[in-house]
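Student: Next comes the sequence, and after it the predicted model I'd like to discuss.
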Amino acid sequence: MPNLGQQDLPNLGQQITPLAPRGSRFVPLNPELPEDSAWLAGQAVSTVVSPDQKTLLVLTSGYNRVYDTDSPAPNPAESNEYVFIYDISTATPVKKQVVQIANTYNGIVFDPSGWAFYVSGCMDDRIQIITRSASGTWGQQDGNFLDLGHEGRGLGLNIDPNGAKQVNQMVGVAPCAAGVAISGDGQTLVVANYYNDSITVFSGGYGNWSSGTELDLRPGKNDSAQRGVAGGEYPFWVAVKGRGANTTAYVSSLRDREIVVVDLSGAPQIMARIPVKGQPNKMTLNAAQTRLYVVEDQSDTIDVIDTASNSLIATIPLVPVSLLPPSLAEAIDAAEANPDQQTLYTGANPNSVALSPDETQLYVSNGNLNFISVVNLDEASGGGEVVGFIPTGWYPNSVSFGAVGRSPDGQSPMVYVVNGKSPTGPNPGWCYGSGSPTYDGCWAANEYNPQLTKAGLQSFPLPDLEQLTTLTAQVAINNRFSSEVSAEAAAVMAAVREGVKHVIYIIKENRTYDQILGDLEVGNGDPFLAQFGEAITPNQHQLARTFVTLDNFYASSETSYDGWPWTTSARAPDVIERQYPVVYAGRGLSLESEGLNRNVNVALPTVAPGQPAHLLTRQQANPLTPDDPDLLAGQTSVAAPDGPDNEVNTGYLWDAALRAGLTVRNYGFFVDVTRYNFPQDSAYSLPLLKNPAATRTTVAYPSSVSLAPHTDPYFRGFDNAFPDYYRYKEWEREFDTKYARGGLPALSLVRFMHNHTGNFDTAIDGVNTPELQVADNDYAVGLLVEKIANSRYANDTLIFIIEDDAQDGADHVDSHRTVAFVAGAYVKQGAVVSSQYNTVDFLRTIEEVLGLPPLNLNDALAIPMADIFNPTPTPWSFRARPSTYLYGTDLPLPPRQMRQPVPRSTRDADYWARATRGMDFSVEDRFDFATYNRILWRGLMGDRPYPDAPTGLDLRANRDELLGRYRQSLRGR
C-alpha cells in the first residue's frame, strides 16, 4: 500500500488520507512567529487565486490564540488571524509571506488589478485592504481599510454582565463582516454584513473607494407591508455579476435559505429572492456569468441558477445514492420510491465550490466527511452528476484551481484544498497536571482543543477518471461506508429494544476521562490527571464499577457550542463549525446552537399583526426584547439541523422520537437563559426558587419549537448559581406526581450542568467552588439513577449519561476522550469495555434502543454499542451518596457518618469570584475558556509540580502500582 498519510479521528470513527491523490502534498500552515517558530495556525477557511494565476491566498478565521509564560492573556502580537501567500507558478506551492490581521470571517477577494486584496474583518466591522509594493511584498498601511459604520452594533440581544447588573439593559451583539466580492472591472465592492442582515456597497475602485452604501436585506425594511416576514438574514457570501452600470450582486442568506438578488446599477435595490432548499454557503459564477453555482449545507446539494432569468434550473446531490454503501442506498431508494416515506441521510456539510479551469467540472468540499465531490457538468441541461470523491484532510473548507499545465506532467491544473482541523492526540500539558511543573509553564502549553486542531494546505494534480475510482473507494473506507452491524450485535440490540421502553438521556458539561475516572482501579486512566476524582465524584465512580467502564470513549465535538448539536443530533451544521472557534477566541459572534440566534429566542414568534393571543411572544418571555417584528423574523434557527426530507430544524433526537409517535419530556434542554444573569432584585430576573412549581413560577422558556410543548417550565436551565440538586428535586417532583405509577415518557431529556462550574459570587446554598459544583452535579446524577433503580421502571429503562464535550481538562490519550455511562438492567455489570466509541455511536445506540431511524449520514454510519449490553435483564441496584465535600454546603443532605471529616475546597468562593471577575457565565463558555482553565488550575493546584504524564500509553495494567504512587503523592501535599 502507498503511504496515504492515514490518520485516525477517534472522536468521529473516521480516518483521513490527504496524501491519497497521486502527487498530493500536505503541509501545515506555519506563520513562523518570532517567539514560537513551531506554532501552527488552525481553521483555514478560504482560498483565492490571483488574476494572473500565480498567487494563492489562504485565509484563517478561527481560534489562533497564542499563550506564553509572561501573561494570563493571549500574546497580542501573535494571536491574530493570517493570510498565507503562496507562489503557485510551479507545481509545488511555495510560501512567500504571511500577513497578520486581527480578526477575519471567511471573506477574501483579489482586486482585478492584482495589486490589492480585501479581507472581511468580522467584529472589527471593516474591510482590510492589503496592497502589494513594487518589490512584491504584501502589507497593510495604517488607515487603509473600508469602514462599514455599524458603530459596534449588530442586530440581536446580549446581556452585558456589567451594564445589565447596574442598569438592567440589553445591548446589541457586535457586527460581523463576512463574504466580500468585487466586480470584474474592479469598480464595485460588496460586503455581506453577517450580523446586520445587510450588504454594504462601495464604488470607485482600488485607491479611490467611496464611503459605503448599506442596503437592509429584510423584506419588512424595504416594504412596510412585509413587516415580520423573514428574509435576507445571516447574509454570508456574495457573488458579483457584470461591470459598470450593469452590475448585480447575489447574496446567500443562510437563515432564510434564499439568494437575494440586488441591482447595483444605481442605488442598491432588491430585484429578486430565489428560495433554495438548503443553507446557501459559498458560491461561484462561471466565466460567462450565465450560471451561479451555490453550495448548500443541510440539503447536501449544489443549486444552479440561471442569472439571466434569476431562476433555479438544476439541483445536484453531492452524496449520490450510487456512491453510498448498499444498506444506505437501499434505504434511500425505498424512500424515493414511496412518496409517503421521507428521504434520509444528509450531513456531509458541503461548504465551498470551485469550477475547473475548463468549466466542465465542479469541485465541492464536504467538511463533515472529509472529501471533495467531483461533479461533471452538463452544459445542455445546466445540471450535472457526481462522478467520484477525493479524500482530504479533516474538515475541508475551501478548494481552488491553479492554471492548466502547472502539474508535474504539464498537462493538468493543480487543485488546492485547505482544511480547518487536524487530529489532536493527548493534551497532558493542558494545565491539569503534567508537562511544565509550574503554573506559569502551563500558560505556554497551548493544548486547548481549538488550539490543537491545526489547518493544512493540500495540493495535487486534477485526477483522471481511473484514479478517481480508486480515490472514491478510499473515501468509502475512510467514512466506514462499508461497515455493517454483525448478526450477533444486531441480535443483542433487538433484544434490548424489545425489553426497554424508556430512555433517560442526561447531558453534562465539558470533562475528560482522566479528569474524572483517572483514579479508577480499572481502565486506562492516569490518576495524576484526576482533578475531580472519587472524593468529589463518588457516584460516577460507582456507575463505572457497577456497570461498564468505557475507557475509550470520545466526544465528537471540540466545545460546548458544537457539543450540544453533536450530542442531540449527531452533527454540527457548517454554520456552527465555522463559528465556534471564532466565538471561543473572543473574536465576535455568539453561541447559537441551542435555539438562541444572536441571543434572541427565535423559537418564540415576534409580535406581529394578527398574532394569536394564546402564543407566548418574545416580549412576554423577555420584556427587554425590542418590539421589532423584523428582528430575526420567524421561528427558524440558523444553527439547527434539518430532519428527513429537508424538514427545517427537525433533525434532533426528540424530533425523531416525536415522528415515531413516542412520548417525550424535556428537563432543561434548549432553554432561554438570557434572564438568569440579571441580579435577583431586578424586575427582569427569573428568581432562584428551589421549588418554583409550588408557586407556578415559570423559570424555563423553551428555545426549541418542537420541544416547547414537552418542556417542564419549572426545571431551570443553564445557570451556575443554581445547584443541580434542586434540578433533580424538580425532576423527582414530576416523576412522583405524574409517572410513579405509570406513563413515564419513552424519552426523557435531563440537563445536569453544574460540573461546568462558575458564578461563584451568586451561587446559592454555598455550592460556590469548583469542587462543590462538580460534586453537586455528581450527586444529582446519582440520585436520579437511584430513583429509577427503586421504581417500577428498573427493568425496562436505560439511563444514558454523557458530557457534551471534553474541552475543560487534560487526558493522556486524546483531548476528546471523555466519560460516558449507561445504567439499567440490560447493561453488563462490572465490565471494562475498551471498544472505540464516540458521541455519534452513543446517539445511534439510543436510536436503536428506541427503534428510531438514523438522523443523518453520521449516525447512519455509526456503530451501536452492542458490546455493553446483555440480551437478558439482570437485577441491579444503586444507592447515591453525596461527596463529603458537600457537607460544607447548605444542601439538605442525609446525615453523614460519625467522625467523617469534611474536606474543604482548596480556595473559597471569594477567591474564585475575584479570579473570574468579568467572565460571563450566563451560558456555556461565553468567554475565553482557555483563560478560565488556567484560572482553575492555579486555584485548585497552585504551583505544585506534577510528574510528567505518560502521553498516549496504555495504563490498564499495573493499576495497583500506579495508584499507589498517586496516593503517595497526595500524602505529600
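Tutor: Alright, I've got the coordinates.

Student: When you work out contacts or count neighbours from here on, use the C-alpha atoms and nothing else.
Tutor: Fine.

Student: which of the residues in stretch 298-311 are buried?
Tutor: Going by neighbour count (16 or more other Cα atoms under 10 Å), the buried part of stretch 298-311 is 298-307, 310.

Student: Same question for stretch 11-21.
Tutor: For stretch 11-21, by 16+ other Cα under 10 Å, it's 11-21.

Student: this is the comparison structure:
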Amino acid sequence: MRHYDGQVGRATLVIVAIFAAMTVGADDPTPKEPDQREIMLPGLTRSGSVLLPNGWSLRPAGKQSPLGDLPVILAENPKFPILAILHAGYGEHEVWTLDAKSGQTIARAAIPASFSGLVWSANGDRLYVGGGFDDLIYGFDHKDGLLSNKSTFRYPDRTPLQKESGPGGKKRQRVTAGLAVSADGKSLWAANAFGHTLARFDTESKALISEIELGLDSYPYGLALDENAGRLYVSLWGAAKVAIIDIKANALDGEYETQEHPNEMLTAKQGRYLYVANANRNTVTVLDTNKGQAIETINTAIAPQAPAGSTPSSLALTPDESILLVANANTNDVAAFNVKDAGKSTPLGFIPVGWYPTSVRASRDGKTLWVTNGKGGSSRANRDGPRPGFSGGSEGRTRQYIAGLLQGTLSTIPMPAPRQMAEYSRTVYACSPIKKDDPAGVTGPQAAKNNPIPSKVGDPSPITHCIYIIKENRTYDQIFGDMPEGNGESSLCLFPEKVTPNHHALAREYVLLDNFYVESEVSADGHEWTMGAYATDFVERTWPLGYRGDGRVPFPAEGNFAIATPAGGYLWDRAAAKGVSYRSYGEFIDNGKTPADPSTTKVKALQGHFDPKYRGYDLDYPDQKRADRFLEELAEFEKAGEMPRLIVLRLPNDHTSGTAPGKPTVTAMVADNDLALGRVVEGLSRSKFWPKLAIFVVEDDAQNGSDHVDAHRTVALAISPYVKRKSVDSTMYSTSSMLRTIELILGLDPMSQFDASSRPMSMSLPGCWMHRPTRFDRRT
C-alpha cells in the first residue's frame, strides 16, 4: 500500500502486504493492449444519433430549439399563438414566451425561484407562475408574447400548517406545483407540494380564500378543474391517490386510488374521464368519474413487461380527445394511444424526443406536438469544470459545472400519420437497449459461456461475495488522467499517482476502466442511481433547487423522504427478497450527533443490517477511521467464518471540503481516501473470503471535476481473483452495468429498466473478467 505524505509534499512508499498478497504466479498475463474494436463514446455517432452516457441514444423527431436550464412545463395560450415555458433548474429561473408558429423566442421573464406551476387565464391575457420555495405565486399581464406588470400572491404570515414531514427547517414550505384558474378568471388554485395543501386565491384582491389540508406526506402536485361538475382534482404525488375537491364548499369530497407518483392529469368527454400519469410506475390510470373508479391502467413502457423506470410525467390529448400522448421522461419518448373508446385504449406507437422530456402538449389545431426536454439533446465534456482547491478560474468554469451543463430543448413535431408513427417507433427501439417483445420484461446483453458472471439471474457463479464501495464526485481525468494506458487527459489530472497511488496500482494491476460513466449529475440523484439504478421524478425535480444555493430545499435522497424511493426499491431490497445477507456501512445512514453516538437509519430494509458504529457522510471524520472500523468487523467475520454476501461501504472523503478555512486541503483529503481504499482492499485480499470475492468501486457522481470525454465519466474499479489482470477495458459501462454485474453474481432481480438492460462488466473481448482465478501468494 502506498501512502501520500501531504505534509512534506512527496510520495512515500510504505511496503505492506496489499499487493504482495495479490502477487501473481509465473503464468500471470502481461499487461494487455486495449481492445482494438471500435470504442463507443458519448456524443454524436456516425449514424446521426446521439449516444448518452448510460448507453441509450437520442434521435429526436421534428425541429429542435434551444431552451434554458430544466424546462419543466409548457402551456399554449388558449387564444393566441403563444407558448409559455417555465424553467426551474440549477440556473436561471424564468418564463420564456415563444411564437407557436415559428418557434422563435419572444421574451424571457426572470423570477427569483420556481418549482413548477404554469397556467394561462381563459382569455389568454394573464399568466400565473409558481414561486417555488419563496411560497409565492406570480401573475403577469400578457400581450403579444410580452409579460408585464408582475404581481404577487402571498400567504398571510405563513399560515400554520401541520407538522413538518421531513428535514428542511422548522417552518414547512408550501412550494407550489400545479395551478388552475377558473373560467371567469376570478379564482386561482395552487397545489402546494411540500406544504401538503390546496390553496385558493381571489385573483383581484390576491387574498387567500381557503387552504385545505390534504394529508401529511401527500405532496399535492397536479390540478385538473371540472367547473361543470363543481370539482377540482388534485394528484397526491406521495400518496398514490387523487383528491376530489368540492369547489363550492372548498372542501375535500373523496379520493380515487392510482399508482405511485400521480402527477399530471387531464379530463376528457366533458369531465367523464380523468387520465392520471403515474411516474413511479410505467402507467396512466384512467378513472371514470361517474362510477368513481379506475376502468383501465395503460402501460406506457416500450416493453410491456419492463420493470419501473419509464417515468410517465406529462399528458396531452389531441383536440378531438381521440389520442392520448404520454411523455416518458427516463426513456426519452412520447407514447401514443388511441383512447376513442375509454377504458379500451390501443397503443399507436412511440415518438422519439430529447433527453428527459418533462412536458408534452398538442396544439389547439391538432397539427403539432410540442415537447420540452429537460436535459436537452446531448451530454457534454467539461474541460472547464470545477477544480476543487484551486483558486482563480473564469466564468466558463462555473458554467461547465455539470448541474447547469445540460440545457433544455423544445421538440416541435408535426402530428405523425400512422406510417410516420411506425417509423418513429422503430427509432425509439433502435435508441434503446430494450427489446420490444422480450418475454422476460427486459434482458440486457449476456456474458459469454463459462464467465464467472452468470448469463441470467439464478445461474451459479464462483463468486459468492460482493463488496460495493461508493466514493464521492470525481471524474476519470481527475484521478486517472495521468495514466498513459487509458484515454486520459493529463492536464486535467488534479490527483495523480503521487496523491492516489493505491487507485493507480489497483487500476494497473487489475483493470483500467477508461469508459465508465455515472447516470447522475450530483450526489442527490447519484446515491439513488448508485443504489437503485434510477432516480424518481421527485428527486430529479427537487435537487436542482437545493444545489443552486437555496438552503430551504431539503436534500431529497438517501432515505430522507419516502416519496423518493423507486418502485423497484434499492439493492438491499433485492437482496432481502432473495434471502441474500447484506450490510451497509454508511450508505443511507444518519450519523449520530458525535462520532461516539450510534448511527441510525430511516430505511426499513436496513434496520438490523447496518453498522451503527460506522460513520457515514461527515467530512470532518477521516476515512482512515472508517477503514479501521470496517477492518474490525472483517476480523469478526473471519472468526465467525461467514460474512454478509453483499456489503455496501461508503468512503466519502474524496469529496473534500474545498478551500474551507480550517479544513484539510483537497490533496490531503483525497490522499486519505486513497489510503483508506487501499487498506480495505488489503484486508479483504488477505481474508479467507478473498478466493470467492469481488470488489467494485465507483463514485456516486462526477460533479466536482473536469473531463475531456464527458462530464459523467468517472472513476471505477473491479478487483477480484477473477478479474483479467493488467488489462484495459474500454467497453462503455455505467453505474447500472456495475449494479447488474452484482445482481447477476448474487442472483438478484433488477431494480429498474436501466440495470435490467445494461451491459454487465463481462462483455468486452478481452474483458475485465476471466473465468479462472489468478494465482496469488497469501504467505507474504
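Tutor: Cool, the structure landed. Being a predicted model, the structure only gives us computed values, none of them experimental.

Student: Of the buried residues of stretch 11-21 of structure 1, which is the nearest to V813 of structure 1?
Tutor: N11 (11.8 Å; Cα to Cα).

Student: Three-state assignment for that closest one, please.
Tutor: Following DSSP: H, G, I helix; E, B strand; the rest coil, N11 of structure 1 is assigned to coil.

Student: For it, give its distance to V822 of structure 1.
Tutor: 19 Å (Cα to Cα, to the nearest Å).

Student: picking up where we left off before, please produce CSV containing the buried residues of stretch 11-21 of structure 1, extended by distance to G266 of structure 1.
Tutor: Below are the buried residues of stretch 11-21 of structure 1 laid out as CSV (distance: Cα to Cα, whole Å):
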residue, distance to G266 of structure 1
N11, 52
L12, 50
G13, 53
Q14, 51
Q15, 51
I16, 49
T17, 50
P18, 47
L19, 49
A20, 50
P21, 48
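
Student: In helices, which of those fall?
Tutor: Of these, none are assigned to helices by DSSP state H.

Student: Give the full set of residues in contact with I85 of structure 1.
Tutor: Neighbouring residues of I85 of structure 1 by Cα atoms under 8 Å, 6 or more residues apart in numbering: 55-58, 95-99.

Student: what residue of structure 1 matches up with K724 of structure 2?
Tutor: Taking TM-score structural alignment for the superposition, K724 of structure 2 sits opposite K828 in structure 1.

Student: Could you report the neighbour count for that match?
Tutor: By other Cα atoms under 10 Å, 23 other residues sit near K828 of structure 1.

Student: who touches it in this structure?
Tutor: When contacts are counted by Cα under 8 Å, 6+ apart, K828 of structure 1 touches 547-548, 868-870.

Student: Apply 6 Å and report the result again.
Tutor: 547, 868-870 (Cα atoms under 6 Å, 6 or more residues apart in numbering).

Student: what's the answer for Y614 of structure 2, then?
Tutor: Going by Cα under 6 Å, 6+ apart, Y614 of structure 2 touches Y585.

Student: what do you get if the cut-off is 8 Å, keeping everything else the same?
Tutor: Y614 of structure 2 neighbours (Cα under 8 Å, 6+ apart): 585-586, 599, 626, 629-630.

Student: same deal with G89 of structure 2?
Tutor: With contacts defined as Cα under 8 Å, 6+ apart, G89 of structure 2 is in contact with 69-71, 404, 541, 544-545.

Student: End to end on stretch 489-506 of structure 2, go ahead and measure it.
Tutor: From start residue to end residue, stretch 489-506 of structure 2 stretches across 19 Å - Cα to Cα.

Student: Locate the residue most central in space within structure 2 within the secondary structure: which element?
Tutor: The centre of structure 2 sits closest to A535, judged by Cα atoms, centre = their mean, with a distance of 3.5 Å. Counting by DSSP states H and E, no helix or strand carries A535 of structure 2.

Student: wait, it sits on D525?
Tutor: Yes - when contacts are counted by Cα atoms under 8 Å, A535 of structure 2 is listed as touching D525 (5.6 Å).

Student: which among the contacts of Y614 of structure 2 gets closest to I209 of structure 2?
Tutor: Of all these, S599 has the smallest distance to I209 of structure 2: 45.0 Å, by Cα to Cα.

Student: and the equivalent of N838 of structure 1 over in structure 2, how many residues sit next to it?
Tutor: Aligning on TM-score structural alignment places N838 of structure 1 opposite S734 in structure 2. Counted with other Cα under 10 Å, the neighbours of S734 of structure 2 add up to 30.

Student: Same question for K501 of structure 1.
Tutor: K501 of structure 1 is flanked by 18 other residues according to other Cα under 10 Å.

Student: quick one: P60 of structure 2 and W237 of structure 2, what's the gap?
Tutor: Per Cα to Cα, P60 of structure 2 is found 29 Å from W237 of structure 2.

Student: An error on my part: the question was meant for T475 of structure 2.
Tutor: Distance of T475 of structure 2 to W237 of structure 2, given as Cα to Cα: 34 Å.

Student: With E321 of structure 2 instead?
Tutor: In this structure, E321 of structure 2 and W237 of structure 2 are 25 Å apart, going by Cα to Cα.
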